[in-house]
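[1] Below are the sequence and a predicted model; questions follow.
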Amino acid sequence: MAIATLGSVVLDCPDPNALAGFYAALLGGVVEESGDDWVELNGAPGTQLAFQAAPDFVPPQWPRPDASQQFHLDLTVPDLDTAEREVLALGARPLDTEDRTRSFRVYADPAGHPFCLCAGQ
């Protein structure tokens, strides 16, 4: 029997509203402010994402053996090329996208968190 269930994945960032808007455009859902420094993305399929203000936020460096990437999101998409164009238009930046034979590509969201687009159905 599990002790707990996963309620949400929380991302520290300098601007919770802006980052929530990025993920709402990427995943769907509705951005809802829950306080001065806290924003949630509700109604998107899967585990809820929340965004917490961190004024001194330093984005993870990927890949760096001497710096932690902290965590990353794997996002399944039906077509990598189409999804890549769309996330770049939303403000993502490529981190590791050169090898087009792989089933995934690595990007950073506008606050610098790494995420992967993964080929799926």
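    Cool, got the structure.
[2] from here on, contacts and neighbour counts on C-alpha atoms
    Fine.
[3] how about residue 60, what does it touch?
    The neighbours of residue 60, taking CA atoms under 8 Å, 6 or more residues apart in numbering as the test, are 67-70, 112-114.
[4] Compare the residues you listed and tell me which is most surrounded.
    residue 114 (26 neighbours; other CA atoms under 10 Å).
[5] For it, which non-adjacent residue is spatially closest?
    Once flanking residues are discounted, residue 114 sits nearest to residue 108: 4.3 Å by CA to CA, 6 or more residues apart in numbering.
[6] residues contacting residue 55?
    Residue 55 neighbours (CA under 8 Å, 6+ apart): 13-14.
[7] Would you check how far apart it and residue 20 are?
    Distance, residue 55 to residue 20, using CA to CA, to the nearest Å: 16 Å.
[8] Alongside the first one, take a look at this:
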Amino acid sequence: MAINTLRSVVVLDCPEPGKLADFYARMLGGRVEGEGRWVEVTFDSGTLAGRTLAFQEAEGHVPPRWPSAERSQQFHLDLYVPREELDAAEREVLELGAELLEGDDGGRRDFRVYRDPAGHPFCLCTG
């Protein structure tokens, strides 16, 4: 028997939950709910419908460093986009405040690695 039910939610520690929630809501087409130390992004339609990303204030937050054994990423999000839309998607995430960490090696790989405004790595993937 299961002890409980796993909610469809991922929680990211960060210094400013509202700011990071806004970044992901704008990037993924979600809605920011709440304020303060815990903020959520919810999705009403598409492939993320019914899922939640949550952002929790963490005092003294030390962002992961990718790649690094000393400050490992611990997890990352893979976000899929059609290959023909990858360059446009990259422009959008950079305008929202992401930072490119590693390109796709001139199209030889099917992903590019970025850092969100709080330092968490994520990938735009075409595979």
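    That came in fine, so what should we check first? Here the structure is a predicted model, which means the values were calculated and not measured.
[9] separation between residue 73 of structure 2 and residue 67 of structure 2?
    7 Å.
[10] correction: residue 109 of structure 2
    To residue 67 of structure 2, residue 109 of structure 2 is 17 Å away according to CA to CA.
[11] sec struct for residue 10 of structure 2, please.
    Secondary structure, DSSP: H, G, I helix; E, B strand; the rest coil: residue 10 of structure 2 is strand.
[12] For the closest residue to it other than its chain neighbours, which residues are in contact?
    Spatial nearest neighbour of residue 10 of structure 2, excluding adjacent residues (CA to CA, 6+ apart): residue 53 at 5.1 Å. Counting by CA under 8 Å, 6+ apart, residue 53 of structure 2 touches 9-12, 21, 40-42.
[13] Which PyMOL command selects the buried ones in the residues you listed?
    To isolate the buried ones among those in PyMOL, judged by 16 or more other CA atoms under 10 Å, type:
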select buried, resi 12+21+40+41+42
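[14] which of the contacts of residue 53 of structure 2 lies closest to residue 97 of structure 2?
    In terms of CA to CA, no member of the contacts of residue 53 of structure 2 lies closer to residue 97 of structure 2 than residue 21, at 12.2 Å.
[15] did I read that right, the closest one in a helix?
    Yes - using three-state DSSP, the assignment for residue 21 of structure 2 is a helix.
[16] In strands, which of the contacts of residue 60 of structure 1 appear?
    Judged by DSSP state E, those include residue 114 as members of strands.
[17] ok, of the contacts of residue 60 of structure 1, which one's closest to residue 99 of structure 1?
    Comparing those against residue 99 of structure 1 with CA to CA places residue 114 closest, at 16.9 Å.
[18] from what I can see that closest one touches residue 74, true?
    No - applying CA atoms under 8 Å, one finds residue 114 of structure 1 not in contact with residue 74, separated by 9.3 Å.
[19] Give the equivalent position in structure 1 for the residue nearest to residue 10 of structure 2.
    Using TM-score structural alignment, the partner of residue 53 of structure 2 in structure 1 is residue 49.
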